[in-house]
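Enquirer: I'd like to go over a predicted model; first the sequence, then the structure.
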Amino acid sequence: MAVQTLTDNALAPGKVRRTELGTFLRSRRERLTPEDVGLPPSLRRRTPGLRREEVAQLAGVGVTWYTWLEQGRPINASTQVLDSIAKTLHLDPDEHSHLYRLADVPMLAPVTGPSCAVEPAVQQVLDELSSIACVINERFDLLAWNSAYQLLFPGLENFRGKYRNTVWSVFTSPGCCHPYVNRAEETPRIVATLRAAYAHHVGEPYWEQFIKDLLDRSPEFTRLWAQHEVAGYGTRNKIFHHPLVGDLQFTTMSMGLHGTPGLRMIVYLSADERTAEAMQGLESRQAPLRLAPLPCGHRFTESVSSE
């Protein structure tokens, strides 16, 4: 069944997108109570949240039309109607944009194809930065990094795995060996950011296989993915455990690389004096060799040797 679904996704991205839209709308509807939208409470509700009829009435659209929208039928929705639905469902700005993408609104046309090319000038910027930094795409594939980044994540030197990918690492690494300390705080946001990016790539085999592999491998990812939360990029607070110097705290910033849509440079700034001193101590040691970035979407089945 999973293989058939993947094939269908590749052949009919419009159908998959409509299904994703319907599931997202249901998840947002089910999190609200009548009191949230100014309706009297009801004791005869078999399922949580608002009824479709209530959403349709509050948004000023027909019940049948809204039902078809949730069922993933091929109907068109204007920006005015989508805005009204977003207001009714109390969508935040990230969720509102996600709704537009899933509805395939022309003004927010999806970005197609994997973003994987890193210009030589970008690598030069990474190498000349004193801060820890890397470049990832919308799928969180790790495409390029500097020596300071490898000092923070020494496992890159002897990497073994299926994907060199941040999300994959977070959800497939054993708990005893996982570098994330504030994992419970950060993993929901990571999945929400991935879900928002996925709206640009619904039905693309490159993405669908990756999501399927995560769902097959990680119950935690499966649980978070089913919540349909979405989030944008922003400043994050992250705590990592380093095998040599212990816990390190960073503030990370995400900056888009406009020359190649979908690519982002992530810069890690020391959040306290101890972290800064610990990184200086690591830099004073002999730095390991940096791995060569591999082709976009590469699937790792063997160890990756250093240059």
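Expert: Great, that's in hand.
Enquirer: From now on I want contacts and neighbour counts done on CA atoms only, so please keep to that.
Expert: Noted.
Enquirer: where's Ile239, which helix or strand?
Expert: If you go by DSSP states H and E, Ile239 is part of strand 236-242.
Enquirer: Report all helices and strands that that strand contacts.
Expert: Applying 3 or more CA pairs under 8 Å, 6 or more residues apart in numbering; DSSP states H and E, one finds that strand 236-242 contacts strand 246-256.
Enquirer: Check this protein for its longest helix and report it.
Expert: The residue-count maximum for a helix in the chain (DSSP state H) belongs to helix 13-30.
Enquirer: Output the contacting helices and strands for that helix.
Expert: Against helix 13-30 (3+ CA pairs under 8 Å, 6+ apart) you get helix 63-70, helix 93-102.
Enquirer: Could you tell me the angle between the direction of the strand holding Ile239 and that of strand 246-256?
Expert: Here the directions of strand 236-242 and strand 246-256 differ by 140 degrees (axes from the mean of the first three to the mean of the last three CA atoms, to 10 degrees).
Enquirer: mind listing the strands for the stretch 51-200 of the chain?
Expert: Taking DSSP state E, counting those that start in this stretch as the test, the strands found in the stretch 51-200 of the chain are 132-136, 142-145.
Enquirer: Same list (those strands) but as a markdown table, adding mean neighbour count and distance to Arg183.
Expert: Below are the strands of the stretch 51-200 of the chain laid out as a markdown table (neighbours: other CA atoms under 10 Å; distance: least, CA to CA, whole Å):
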| stretch | mean neighbour count | distance to Arg183 |
| --- | --- | --- |
| strand 132-136 | 24 | 20 |
| strand 142-145 | 23 | 19 |
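Enquirer: will you turn those into TSV that also has distance to Arg52?
Expert: Shown next, in TSV, are these (distance: least, CA to CA, whole Å):
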stretch	distance to Arg52
strand 132-136	39
strand 142-145	41
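Enquirer: Which one, of the ones you listed, ends up nearest to Ser84?
Expert: strand 132-136 (34.6 Å; CA to CA).
Enquirer: hmm, who's touching the closest one?
Expert: Strand 132-136 is contacted by residues 126, 142-149, 152, 263-269 when judged by CA atoms under 8 Å, 6 or more residues apart in numbering.
Enquirer: what sits against Glu186?
Expert: Shown in contact with Glu186 (CA under 8 Å, 6+ apart): Lys238.
Enquirer: One more to weigh against that first structure:
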Amino acid sequence: MSVTVADTEARRRQSGAFLRSRRERLTPSDVGLPEGFRRRTPGLRREEVALLAGVGATWYTWLEQGRDVRPSPEVLSALAAALRLDPAERQHLYILNDRPPPEPRPIGPERVDEPLRRMLDSLTRQPAYVLGRRWDILAWNRAAAILFGDYEKLVGDERNIMHLVFADKAHRKLLTDWDDLAPTVLAMFRADSARYVGDPEFERLIAKLTKVSTEFRHWWSRQDVLRSLTGLKRIKHPKAGRMTFEYTSLAVTDQVGLKLTVYTPLTSDQTAEKLNSLLSAEGP
């Protein structure tokens, strides 16, 4: 038996056991069904789960038994709803069945919680900021403000990475490799923005940048996408001169769409020393 087959069978068994455990914790009244006669085992019957999810009772029984049945994402969603799974349980069910978990489209205002703000502040020698789903800069540390400029002075779209790259002349001068970096950043933004197609705020920002930047207009029409989360950024700082950083973006797991971007100074161009001098010159 190959490792792949064994792994698949193990996943099916775990999925069946997980479904059974979630079924047994519910009562008919939890899901709006009559209690009926006295039950010999706790929880819902398999037939009741099948009814709630709109699937065949025999098929659902096979699923709990770990047989070779392959539920679609739609069926998994129906089962998750029938069993009242929370987001973590729903994701677990999808992973066990080797299906991509559905990614909810975030709505409403974004927030940066205090633990993440404290982490930002603790990165005293690494510029860092938190980006929202539209790549708006929601929070930043002192090192980022000293390196890239005071974000507090920017309002609205001005505090957006895409706007800074394509519509802010001062920020563009900072980027030594702008011609190479800008299309890469745009392709990464396009990949991130796919789940928000039709969102008015995204559409407005894209329309604005299309109007003010010929480069944005040209590269946006190419439909390029990238998923790169690490790379180099070379800065030509007006006071410190040339500096080189390695940047890494990390997803904020408890808020879909948020990510933490950290710039680590490299030894080339004496970047760490120059950053320390900038931080010391600006005071505490």
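Expert: Nice, I can see it. Here the structure is a predicted model, which is why all the values come from computation and not from measurement.
Enquirer: corresponding residues in structure 2 for the strand holding Ile239 of structure 1?
Expert: Matched against structure 2 by TM-score structural alignment, strand 236-242 of structure 1 falls on residues 231-237.
Enquirer: Which residues does that stretch contact?
Expert: 147, 173-177, 181, 241-248.
Enquirer: Have a look at how far, on average, it is from structure 1.
Expert: After superposition onto structure 1, stretch 231-237 of structure 2 sits on average 0.9 Å from its aligned residues (mean CA distance after the TM-score superposition for structure 1).
Enquirer: List the buried residues of that stretch.
Expert: Going by neighbour count (16 or more other CA atoms under 10 Å), the buried part of stretch 231-237 of structure 2 is Leu232, Lys233, Arg234, Ile235, Lys236, His237.
Enquirer: swap in stretch 168-178 of structure 2?
Expert: His171, Arg172, Leu174, Leu175, Thr176, Trp178.
Enquirer: can you put the helices and strands packed on helix 13-30 of structure 1 in CSV and add mean neighbour count?
Expert: Shown next, in CSV, are these (neighbours: other CA atoms under 10 Å):
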stretch, mean neighbour count
helix 63-70, 17
helix 93-102, 21
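Enquirer: can you redo these as JSON lines with distance to Tyr206 of structure 1?
Expert: Conversion of the helices and strands packed on helix 13-30 of structure 1 to JSON lines gives the following (distance: least, CA to CA, whole Å):
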{"stretch": "helix 63-70", "distance to Tyr206 of structure 1": "26"}
{"stretch": "helix 93-102", "distance to Tyr206 of structure 1": "18"}
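Enquirer: how near is Arg285 of structure 1 to Tyr233 of structure 1?
Expert: According to CA to CA, to the nearest Å, Arg285 of structure 1 stands 33 Å off from Tyr233 of structure 1.
Enquirer: Pick out whichever of those two has more residues nearby.
Expert: Comparing Arg285 of structure 1 with Tyr233 by other CA atoms under 10 Å, the one with more neighbours is Tyr233, at 18 against 9.
Enquirer: Am I right that the more buried one is in contact with Ser254?
Expert: Yes: in this structure, Tyr233 of structure 1 is within contact of Ser254 by CA atoms under 8 Å, at 6.5 Å.
Enquirer: Would you check the span in structure 1 matched by the longest helix along structure 2?
Expert: For structure 2, the longest helix by residue count, based on DSSP H, is helix 3-24. Here helix 3-24 of structure 2 fails to align to any part of structure 1, judged by TM-score structural alignment.
Enquirer: What is that helix packed up against?
Expert: In this structure, helix 3-24 of structure 2 makes packing contacts with helix 57-64, helix 87-96, judged by 3+ CA pairs under 8 Å, 6+ apart.
Enquirer: Which residue in structure 2 aligns with Pro188 of structure 1?
Expert: For Pro188 of structure 1, the residue aligned by TM-score structural alignment is Pro183.
Enquirer: Tell me how many other residues surround Val75 of structure 2.
Expert: Counted with other CA under 10 Å, Val75 of structure 2 comes out at 14.
Enquirer: Over to the one 3 residues further on?
Expert: By the criterion of other CA under 10 Å, Ala78 of structure 2 has 18 neighbours.
Enquirer: circling back to that earlier point, matching residues in structure 2 for the longest helix of structure 1?
Expert: Under TM-score structural alignment, there's no match for helix 13-30 of structure 1.
Enquirer: Identify all contacting residues around stretch 245-265 of structure 2.
Expert: 104-106, 126-133, 229-235, 243-244, 266, 271-272, 275.
Enquirer: can you check stretch 92-109 of structure 2 too?
Expert: 11-12, 14-15, 18, 70-73, 76, 80, 90-91, 195-196, 256-257.
Enquirer: Buried subset of those as a ChimeraX selection?
Expert: In ChimeraX syntax, the buried subset of the contacts of stretch 92-109 of structure 2 is picked out as below (16+ other CA under 10 Å):
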select :11,12,14,15,18,71,73,76,80,90,91,196,256,257
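Enquirer: so who does the nearest residue to Arg195 of structure 1 once chain neighbours are set aside touch?
Expert: Distances taken as CA to CA, 6 or more residues apart in numbering put Val230 closest to Arg195 of structure 1, at 5.8 Å, once the chain neighbours are dropped. Applying CA under 8 Å, 6+ apart, we find Val230 of structure 1 in contact with Asp94, Glu95, His98, Arg189, Val191, Ala192, Thr193, Leu194, Arg195, Ala196.
Enquirer: Looking at neighbours, which among these is most surrounded?
Expert: Neighbour counts for these, by other CA under 10 Å, peak at His98, which reaches 26 neighbours.
Enquirer: any idea how far it lies from Arg183 of structure 1?
Expert: Distance, His98 of structure 1 to Arg183 of structure 1, by CA to CA: 25 Å.
Enquirer: Next: Arg195 of structure 1.
Expert: 18 Å.
Enquirer: Next one: Thr264 of structure 2 from Thr230 of structure 2, what distance?
Expert: 11 Å.
Enquirer: typo on my end, Gln91 of structure 2
Expert: Distance from Gln91 of structure 2 to Thr230 of structure 2, by CA to CA: 26 Å.
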